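**Q** need a 3D model of the following:
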Amino acid sequence: MNEHRQESGHGTATARRKPNFILPVNSCDAHCHVFGPGAVFPYAPNRSYTPEDAPKEALARLHDRLGIDRAVIVQASCHGTDNRAMLDAIAWRPDRYRGVAIVDDSFDDRAYQALHDGGVRGVRFNFVRHLGGAPDMDVFGRVIDRIKGRGWHVVLHLDAADIVPLSDMIARLPAPLVIDHMGRIDTSLGTDQPAFQTLLELVRRENCWIKVCGSERISRFPFDTAVPFAKALLEASPDRCLWGTDFPHPNLKEPVDEADLVDLVPRFALTEEDRRRLLVDNPARLYGFAA
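**A** A predicted model of the protein is given here:
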């Protein structure tokens, strides 16, 4: 499978600096991944990429370096609906970790309960073209019906070009929802572009949350062009914004030091209150971490 291998250089999370910005106590990385190790938790046969192993120990080393106390581990497409690597990581630190799973029609009530007992609080659907595009919408609808009574949410991974076409569907969702990576917005088009204005309308809805992470995906170092977008989203929905590292940055073309992403936070979360809500209070409320 070497022809599919994607080398990120982040699997060990070593030899990088500590951030200058000191995160508040109980800060949460609300979007990160664990990959493998493949010998223990094999990757999905139909995956679109094969990552470098980034097991739970690598994630813990990263968080120790950055000063992060909590995490939400998001199931990535390379593991498909086999959520074992994510569940294993949560079981390792159950008071500090939560998860977002990938599921399909094969999951019955017992399987959902097992995920919940394992620390899962949401499901993720990918609409991004280079990762396979939109899901089967019939399956999508049935999964939403299964989770809406569980206190879970649905995470949507979108391309910016799909925000406007999907906005009516998103607005009608009967469950809390979280949009990944600032909608992967094209920062070169400015904050007045229709896709971003539609995103702002969505995040003002009471059931819609947004992750002001992924600056390294929509901007190049030092990520200046991402700042006004993150700031506008935080202003539009200060109580429903989340932040994360996206470690280990699957399919990212250029390496990134996560300390640079941490140091970006005070550039868009301008006050101590803003930062505490973003990093501590909001994820604690959505994921059920202790006060």
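**Q** every contact and neighbour count from this point should use C-alpha atoms.
**A** Will do.
**Q** show me what secondary structure element comes after the longest strand seen in the chain.
**A** Determined from DSSP state E, the single longest strand within the chain is strand 120-126. The first helix or strand that comes after strand 120-126 along the chain, using DSSP states H and E, is helix 137-147.
**Q** now the residue sitting nearest the centre point of the chain: closest residue in space that isn't a chain neighbour?
**A** Geometric centre of the chain, nearest residue: H31, 3.3 Å, by C-alpha atoms, centre = their mean. Nearest non-adjacent residue to H31, counting by C-alpha to C-alpha, 6 or more residues apart in numbering: G244, 4.5 Å away.
**Q** can you report how many residues neighbour W92?
**A** 12 (other C-alpha atoms under 10 Å).
**Q** how near is it to M86?
**A** Counting by C-alpha to C-alpha, to the nearest Å, the gap from W92 to M86 is 10 Å.
**Q** next one: E57
**A** 12 Å.
**Q** how about the strands in the chain?
**A** 5-6, 28-32, 50-51, 70-74, 97-101, 120-126, 153-157, 177-179, 208-211, 241-242.
**Q** the second one versus strand 70-74: what angle between them?
**A** It stands for strand 28-32. Here strand 28-32 points in a direction 20 degrees away from that of strand 70-74 (axes from the mean of the first three to the mean of the last three C-alpha atoms, to 10 degrees).
**Q** what does strand 28-32 rub up against?
**A** 68-74, 213, 242-248, 279-280, 283 (C-alpha atoms under 8 Å, 6 or more residues apart in numbering).
**Q** and it, what's buried?
**A** Counting neighbours by 16 or more other C-alpha atoms under 10 Å, one finds that the buried residues in strand 28-32 are 28-32.
**Q** distance to T191 for those residues - can I get that in TSV?
**A** Below are the buried residues of strand 28-32 laid out as TSV (distance: C-alpha to C-alpha, whole Å):
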residue	distance to T191
C28	27
D29	26
A30	24
H31	24
C32	26
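**Q** for W152, state which of these is nearest.
**A** A30 (14.9 Å; C-alpha to C-alpha).
**Q** dump the strands of the chain to a markdown table, plus distance to I147.
**A** Below are the strands of the chain laid out as a markdown table (distance: least, C-alpha to C-alpha, whole Å):
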| stretch | distance to I147 |
| --- | --- |
| strand 5-6 | 33 |
| strand 28-32 | 20 |
| strand 50-51 | 29 |
| strand 70-74 | 17 |
| strand 97-101 | 12 |
| strand 120-126 | 8 |
| strand 153-157 | 7 |
| strand 177-179 | 11 |
| strand 208-211 | 16 |
| strand 241-242 | 21 |
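**Q** what residues sit buried inside stretch 141-149?
**A** 143-144, 147-148.
**Q** gap between that stretch and the chain center?
**A** From the chain centre to the centre of stretch 141-149 is a distance of 20 Å (C-alpha atoms, centre = their mean, to the nearest Å).
**Q** was I right about D246 contacting S215?
**A** No - the criterion here is C-alpha atoms under 8 Å, and D246 misses it with S215 at 9.8 Å.
**Q** and this one, so I can compare the two:
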Amino acid sequence: MSTPCCPPLHAFQKVGFSLPANACDSHAHIFGPYQQYPLAGERSYTPAENGVERFIWHLNRLGLQRGVLVTASACGTDNRPVLDALGKYPDRLRGVAVCDQGVGLPALKAWREAGIRGLRFNLYKLNGQAVYKNGVGLQALEALAPLLRDLGMHAQIWVHAPDLPELAPRLAKLKVPLVVDHMGRMNAALGTDNPGFGKLCAMLASGSAWTKISGADRNSNKNGHYGDIDVFAKKILEANPDHVIWGSDWPHINYFNQAEVPDDGVLLNTLQRWIPDEPGRRKVLVDNPANLYGFQA
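**A** Down below sits the predicted model:
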């Protein structure tokens, strides 16, 4: 059995700037209740139980009104927790589901009506090896791309940015909007001159992709401040500020030392450095998520 993860922090650093109305956390997960929604038997980690009401607490605590829930790999292809959450909070929440190519058009239509706006695909590898179990990969994405196009849905891809130059020709053929998780999940030590990061910025500039300036804690080598991520976030925003959204990655799975669990207030406060002007923050926190996920004005 996989090692249990630490729970998220209860106390947050105070947000140091005025949040715009309808600000959105565009990347988070929920788990449980486990009696109703058990985890996948085969999984890479065992998260603490944090259902939708706990996520709503997280939003309220930070001063955010909206959120996007992504089915996590520990749940396999069981999207019921996310769909249940969307039913409870249809105005506040949207979702990104995980499924294989066996899903049919009727199911995808029903999911879209429920608030699912994209499907997530796990292309994340290090040294050629998949990092997490239960990922639905590139073949499924290629098979489902026509349905995504017909329904106006996007493909969220969890990918290591250094792999983008090799993957780009196949991704370009899909003709589906792409949302790249966590700035390409690339360690800051690789630098902004990395060809994969350059490819990510080029995809943003062309309008073929979006990215989430999330996962600073995952990509940084400066725990507690994440200052080495500043240059990456700023270059992403320079590439195309209309295709950038922010997410916390709450409840921060796969941390096994409580001292390392990130503070969501600190993560949100990075936007003061990355986007010093209020109109720019509104774009990333409100306007762009509304455009991508279909939140009502």
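**Q** and the residue nearest to H31 of structure 1, what pairs with it in structure 2?
**A** Under the alignment (TM-score structural alignment), G244 of structure 1 pairs with G247 of structure 2.
**Q** if I look at that match, how far off is P90 of structure 2?
**A** With C-alpha to C-alpha as the criterion, G247 of structure 2 and P90 of structure 2 are 19 Å apart.
**Q** then L148 of structure 2?
**A** L148 of structure 2 is 21 Å from P90 of structure 2, by C-alpha to C-alpha.
**Q** all helices of structure 1, in order?
**A** Here structure 1 has its helices, by DSSP state H, at 56-66, 84-92, 109-117, 137-147, 163-172, 194-203, 215-218, 227-236, 258-268, 272-276, 282-287.
**Q** closest one to H10 of structure 1 among those helices?
**A** Comparing the helices of structure 1 by C-alpha to C-alpha, helix 56-66 comes nearest, at 8.5 Å.
**Q** what's the average distance of that closest one to structure 2?
**A** On superposition with structure 2, the mean distance recorded for helix 56-66 of structure 1 (mean C-alpha distance after the TM-score superposition for structure 1) is 0.9 Å.
**Q** what stretch of structure 2 lies opposite that helix in the alignment?
**A** Under TM-score structural alignment, the match for helix 56-66 of structure 1 is residues 52-62.
**Q** how about stretch 30-43 of structure 1?
**A** With TM-score structural alignment as the criterion, stretch 30-43 of structure 1 aligns to 26-39.
**Q** for that stretch, what is the distance to the chain centroid?
**A** 15 Å.
**Q** and what of stretch 29-41 of structure 1?
**A** Here stretch 29-41 of structure 1 shows a centroid-to-chain-centroid distance of 13 Å under the convention C-alpha atoms, centre = their mean.
**Q** can you measure across that stretch, start residue to end residue?
**A** Taking C-alpha to C-alpha as the criterion, the two ends of stretch 29-41 of structure 1 lie 23 Å apart.
**Q** ditto for stretch 240-254 of structure 2
**A** End residues of stretch 240-254 of structure 2 are separated by 31 Å (C-alpha to C-alpha).
**Q** farthest pair within the buried residues of strand 28-32 of structure 1?
**A** C28 and C32 (10.1 Å).
**Q** how near is L270 of structure 1 to D180 of structure 1?
**A** With C-alpha to C-alpha as the criterion, L270 of structure 1 and D180 of structure 1 are 22 Å apart.
**Q** between the two, which one's more packed in?
**A** Neighbours around L270 of structure 1 and D180, counted as other C-alpha under 10 Å, are more numerous at D180. The numbers are 25 against 12.
**Q** could I get the contacting residues of the corresponding residue of structure 2 for the more buried one?
**A** Aligned counterpart of D180 of structure 1 in structure 2: D181 (TM-score structural alignment). Residues in contact with D181 of structure 2 (C-alpha under 8 Å, 6+ apart) are 156-159, 211-212, 214.
**Q** looking at the residues you listed, which is nearest L59 of structure 2?
**A** For these, the nearest to L59 of structure 2 is S214 (15.7 Å; C-alpha to C-alpha).
**Q** and E57 and M86 of structure 1? Which one has more around it.
**A** Using other C-alpha under 10 Å as the criterion, E57 of structure 1 and M86 rank with M86 on top: 30 against 15.
**Q** can you give the distance of stretch 243-258 of structure 2 from its chain's centre?
**A** 8 Å.
**Q** stretch 200-212 of structure 1 too?
**A** Using C-alpha atoms, centre = their mean, the offset of stretch 200-212 of structure 1 from its chain centre is 15 Å.
**Q** which residues touch it?
**A** 167, 170-171, 175-182, 230, 232-234, 236-237, 240-244.
**Q** quote the end-to-end distance of it.
**A** 12 Å.
**Q** same check on stretch 41-53 of structure 1?
**A** 10 Å.
**Q** over to stretch 91-108 of structure 1?
**A** 22 Å.
**Q** buried sites along it?
**A** 96-104.
**Q** go on, stretch 60-77 of structure 1?
**A** Neighbour-count burial for stretch 60-77 of structure 1, counted by 16+ other C-alpha under 10 Å, picks out 60, 62-63, 65-77.
**Q** what's next to that stretch, contact-wise?
**A** Residues outside stretch 60-77 of structure 1 that contact it (C-alpha under 8 Å, 6+ apart) are 13-14, 17-19, 22-23, 25-34, 47-48, 83, 86, 90, 96-102, 124, 131, 258-259, 262.
**Q** how distant is that stretch from the center of its chain?
**A** On C-alpha atoms, centre = their mean, the centre of stretch 60-77 of structure 1 falls 11 Å from that of its chain.
**Q** not counting sequence-adjacent ones, nearest residue to I163 of structure 1?
**A** Counting by C-alpha to C-alpha, 6+ apart, the residue nearest I163 of structure 1 is A195, at 5.8 Å.
**Q** for the one you found, give me its contacts.
**A** Contacts of A195 of structure 1 (C-alpha under 8 Å, 6+ apart): 160-161, 163-164, 185.
**Q** can you do 7 Å?
**A** 160-161, 163-164 (C-alpha atoms under 7 Å, 6 or more residues apart in numbering).
**Q** again with L234 of structure 1
**A** Taking C-alpha under 7 Å, 6+ apart as the test, what L234 of structure 1 contacts is C241.
**Q** I appreciate the help and will end here.
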